[in-house]
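Enquirer: here is a sequence together with a model predicted from it:
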Amino acid sequence: MKKIIYIIVIFSFFQIINGQTKRDPRVVGLSGAYTTIAEGIFCVGYNPALITRAHDKPFMLQVYQSDRGFLGNFFSIENVAQFSGDTLNNKEKDQLFDNFEDGGGVSFFQDRHLPIPFLNYSKGNIALTSNFVMVNNFKIPIGLLELVFYGNGGKPDLDMTLNLEILGVNEFGYTFGIPFESISFGVTLKYLQGLFYMGIDPDSSSANIITSDIGLYGGGKYLIRQGIGGKGFGLDLGIVTREINGWTFGASMINVFGTIEWNKPSGMKDFLESYPEIFGGFYPFKWGGRTVQDDEAILYTYNIDTLRADNLNQDSLFTNKTEFIKDTLANGNPKIFETRYPALFRFGFSRKMPTYVIASDLVAGFQDKYYARAKWRWSVGLEWTKMESFPLRVGYSWSGADLKELSMGFGYRKGPIIWDFGFAFRNGTWLHTMKGFNLSTGITLTSLGGWKTSSDKDSDNKGLKGLIKKLIKNRVKKAIDSK
C-alpha cells in the first residue's frame, strides 16, 4: 500500500517551473522581499511607485534573463527516508493526507516567463516592459486522494472536479511615477495580448462520487473550452514613502483589474500556425490524439454505476464519452469568454544602513490561481553592500508549513554591467528538506558610470574614473604651485 502511494506521489505531485511570473535574480536571492527596494524596470509587478526613485538615475535596459526551477510539495530526501517501507500506519496516512490537503489536491504546474530581450527599458520616472508568459496548470481533486487513503468511509459525497488551464499571453506595460515631497505614487498600465487558452469551464463542469453502504456510484461532466487570440487590460497601483532615517514603507496592488477576452478577431491564429516550434507542447491543442479545431470545445462525461465487490467483473459499470462539439455563436464565430488575471496585495518596509539593506514583505492573493495563493506570505531579505560591486543576498519566506523557502544570491555591478544570480531552496530550508529549487540569472545594462545618481558619480573616487579624477587634481595642483 505504501509503495503504491509513494509512486503516485512521485509522478503526480511534482510541479515544474521555468521562471515564475514577474521574477528576477535579485528578488530570488531576497525570497520575494521587494516591495520597497526594487530598482528601475524590476519594480514593475512589485511596486510601480518605486520608479520615482530612478528620476535622477540613468537608463536601465534588460539584455537577458534565465530562470529555471523545479518545485514539488512532497518529494524530498527527508520524506523519502521517513516514508520508506511496506505499510502506512494511521498516523503516517494522516500526515501525508494533511500535506496533500494543504495543496488542494494533486497538481502539476508549469510556468514559463521570458522578459523579451531589449524590450524592457526604464529612464527617469518611466518604464516600458514586455514579458511573455505561458502557464500550464492541472490539478486532481482532493476527493480522489481521500478515497485512496481512507476508502468510502470518510465522506459520503466526494468532490471529483478537475482543474485544467493552459494559458499563453504577452504582457506589455507602461509604468510611470508621480513623486511628492514625502510620498510617491506609481501606476502600471498593461495591455494583455492573449495568445492561446484551454481550460475546464468551472460553470459548466462538475463531478462527484457517492460512497454508501451499498456501493460506490457517481458521474461527471467536463466542458473544456479553448480560445485563440485575445486581448485585455490590467492595472497596477503602488505607493512608497520617502526614505526617513533609512526607513521606507510601501504598498501595492498588482492587477487591480485584469481580464482577457478570448476569441476576439486578431491575427494570432496565423501567427501561431506560422511559428509552431515556439509553442510546441502547448498549441495546437490535442485531445486523445486528435487535434482540436479552433471552433470546437470538448465535452467529456462519465458515469459509475454502483460499484461493489460482487460486480467488479461487469464491463458496464464505468462508461465514458468524449464529444467534440461546435462552440460557436449563431453567426458561426467562436464564443467570446473571459479569464481573470489574479490580483496580489503587497505591503513592505525596509531599512537601509551604510553596509546593508534589510527588507520585509507581506503578500496575499485573493484566489488559488496561476501564481497567486489565497493566503498570506511573509518574507524577509538581507542585502550586504559593503563591497559595492559585489552585493551578497540571503532571504527567507513562510506561508504555512507547506510553503517555505530559503534563498541566497549575489551580484556584480561594474560600470554599465549589472549581473545578478539567485538560488532558492523551494518548500524547504536545506538540501535534505527542499522539494524543489529555483535558479535565476540575468544581465542588465546601464550607463558607463553605473546605476548611480549624478551626485553619487561626482563623489565617486573609486575605479578608473576615480584614478583619472585624482590625476587631473594632482596636475591642476602642480600647475597652481608652479605659478
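Expert: On my side now, so go ahead.

Enquirer: alpha carbons only for contacts and neighbour counts from here, please
Expert: Fine.

Enquirer: isn't Phe118 right up against Gln65?
Expert: No. With contact defined as Cα atoms under 8 Å, Phe118 does not reach Gln65; the gap is 10.9 Å.

Enquirer: Gly85: neighbour count?
Expert: Gly85: 12 surrounding residues under other Cα atoms under 10 Å.

Enquirer: so it touches Lys2, yeah?
Expert: Yes. Using Cα under 8 Å, Gly85 is in contact with Lys2, at 6.9 Å.

Enquirer: can you map out the strands along the stretch 51-200 of the chain?
Expert: Secondary structure of the stretch 51-200 of the chain by DSSP state E, counting those that start in this stretch: the strands cover 60-72, 106-115, 121-123, 126-140, 157-159, 163-179, 183-200.

Enquirer: included below, for side-by-side comparison, is a second structure:
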Amino acid sequence: MRRFLILFVGLTAFLQAQFDRDPRAVGLAGAYGTISRGFSAVGWNPANLAFPDSSGHTRISLGYVNLRIQNTVLSLKDLNYYNGRDLERPDPYTGEIPKEGFLELFREDGFRGEAGLTLVVPFLSLSHKNWAVTTRTISAADLIMPYDYADLFVNGNRILQDYDLTIDLNSMVMAVADFSMGFPFELGAVGFTVRYFQGLTYYGFDSDESTAHFLTDTTSLKAGAEYITRLMYGGTGAGLDLGYTSNLWNGWQFSVALNNLFAQTYWNKPTYARMLLGVDEADIYQSKKYVYRLKELTPMDFFGDTTGVMPTFEEIYMAEESSLDPPDGTVKIRYPAWARFGLRRQLNPEVVWVSDFSASFHNIFFARDSWLWSNGIEIV
C-alpha cells in the first residue's frame, strides 16, 4: 500500500540535532523516536531495531544525500510578516509595534545559521533482523551572531551602548560508523548504538578567547575585535546511544532514548585521516590570532582638523595577524548529545498519531539546549 505522511503539528523548525533524516521523519516533523524502523532507527532509538520492519527483515541503502540549510530565528511566516513592513507603525489589528516582536525573535540566541550535508560514503547502511551497521560522512557548519546585531540594525547606534558583536563559528567534516542492536523482552525492547567518529577537518573560532565590540560615547567612537581561529586535521572519538521502546498496549506505545552520550572528538594528534589527506604532522593544528582596531574616532576624524586635513584610513584602522603555537595536548570538540521521549497512538489500522519531546545537552550543530515538541499523523 502507498504510504502518505501528513504533517499535523510541527512545533520544531528543525529536527533536534539530527544529521540523518529520511522522508518519513521529515513528514512527521521529527516525531520519529517511537516508529522508526530498520537502519532508520539509528540515531533516533536503537531499541526499535527489535520490532519488525514494514519492508521486511533486511534493508540495504547503497547511498543517499541529505542537504539542509536553515536559520533558527526567522520562519517563512515571520519573513512574510516583516518583509516591507514599517517596524515603527503599530499593527492595525493587534496594536503591537512590529519592531518589538522582531527584536524578540533574536533576544535569546541571536541569529543562528546552519548548513549540513550527509553522504552515505564510503560504504552502505544495512539492517538485518535486530542489528544494523551504518556509515556516513557528515559536513556541518554553525554560525552564531549575537542579539546586539539585530538591536544595532533596528534601533540604530545608541550613545553609551556597548554592543557585543562577537561571532561564533564552528565547522567540521567527519566520517561516522555505527553498530546497533535491539533486544526484545516482555515489556518491550532495549537497544544500543556504538558510534565511532573519524574527524577529517575542523575550522572554527575559539569562543572563549574571541571578542568584538562597538561603543559610541558622547565624544568618540570605539570599536575592536580579536579572533582566534583553529584549523585542525584528523580527529577520533566515540559515542553511545541507549534506547527503550514499550510494546503496543491498547493502541499506545512509549519510547525514550539518549543519543550521543559522552560523544566527543579529540584533535591535534596523528590519525589515519591525516595521512589520507596528505597533511604533514606539523600542520595538523594551525591557529591564528587576528586583531582589528579602530582608533578612538572623534568628530575631527570625520570632518578634519582646523586645517581641514583628515586622517588616512591606515591612520585610524589597524589589523594584525599572528600564528599561535599548538597546545601541548589534544583539543576536545563535543558532539551534540540529546534526550528524546516519544509517544505513539494507533487511532485505527490506517492512522497513527506520534509525538516527540526532545532536548539537547549542547548548543552546537543543529542542537538546542531547550525542549522542543513535535507531532505528526501518518495515514497508511
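Expert: Nice, thanks for sending it over. Everything quoted here is computed from the prediction, not taken from an experiment.

Enquirer: TM-score for these two?
Expert: TM-score for the superposed chains, counting by TM-score structural alignment, normalised by the length of structure 2: 0.81, backed by 345 aligned residues with a Cα RMSD of 2.9 Å.

Enquirer: all helices of the stretch 251-400 of structure 1, in order?
Expert: Assigned by DSSP state H, counting those that start in this stretch, the helices in the stretch 251-400 of structure 1 fall at 268-274.

Enquirer: any buried residues in stretch 154-167 of structure 2, and which?
Expert: Residues Asp162, Tyr163, Asp164, Leu165, Thr166, Ile167 are the ones in stretch 154-167 of structure 2 that count as buried (16 or more other Cα atoms under 10 Å).

Enquirer: Phe118 and Gln65 of structure 1: which is more packed in?
Expert: Of the pair Phe118 of structure 1 and Gln65, Gln65 is the one with more neighbours under other Cα under 10 Å, namely 22 against 14.

Enquirer: list the contacts of that one.
Expert: Taking Cα atoms under 8 Å, 6 or more residues apart in numbering as the criterion, Gln65 of structure 1 is in contact with Asp24, Leu114, Pro115, Ser440, Thr441, Gly442, Ile443.

Enquirer: what residues are up against the third one?
Expert: Neighbour list for Pro115 of structure 1: Tyr64, Gln65, Thr129, Ser130, Asn131, Phe132 [criterion: Cα under 8 Å, 6+ apart].

Enquirer: for whatever residue of structure 2 lines up with it, give its distance to Ala17 of structure 2.
Expert: Aligning on TM-score structural alignment places Pro115 of structure 1 opposite Val120 in structure 2. Distance, Val120 of structure 2 to Ala17 of structure 2, by Cα to Cα, to the nearest Å: 18 Å.

Enquirer: ok, Phe365 of structure 2 next?
Expert: Note on Phe365 of structure 2: its distance to Ala17 of structure 2, by Cα to Cα, is 7 Å.

Enquirer: please apply the same query to Gly237 of structure 2.
Expert: From Gly237 of structure 2 over to Ala17 of structure 2 (counting by Cα to Cα), the distance is 18 Å.

Enquirer: for Met181 of structure 2, which residues are in contact?
Expert: Contacts of Met181 of structure 2 by Cα under 8 Å, 6+ apart are Pro46, Ala47, Leu49, Ala50, Asn130, Trp131, Ala132, Gly191, Phe192, Thr193.

Enquirer: what's the counterpart of the last one in structure 1?
Expert: To tie it back to what came earlier, the one meant is Thr193 of structure 2. Aligned counterpart of Thr193 of structure 2 in structure 1: Thr188 (TM-score structural alignment).
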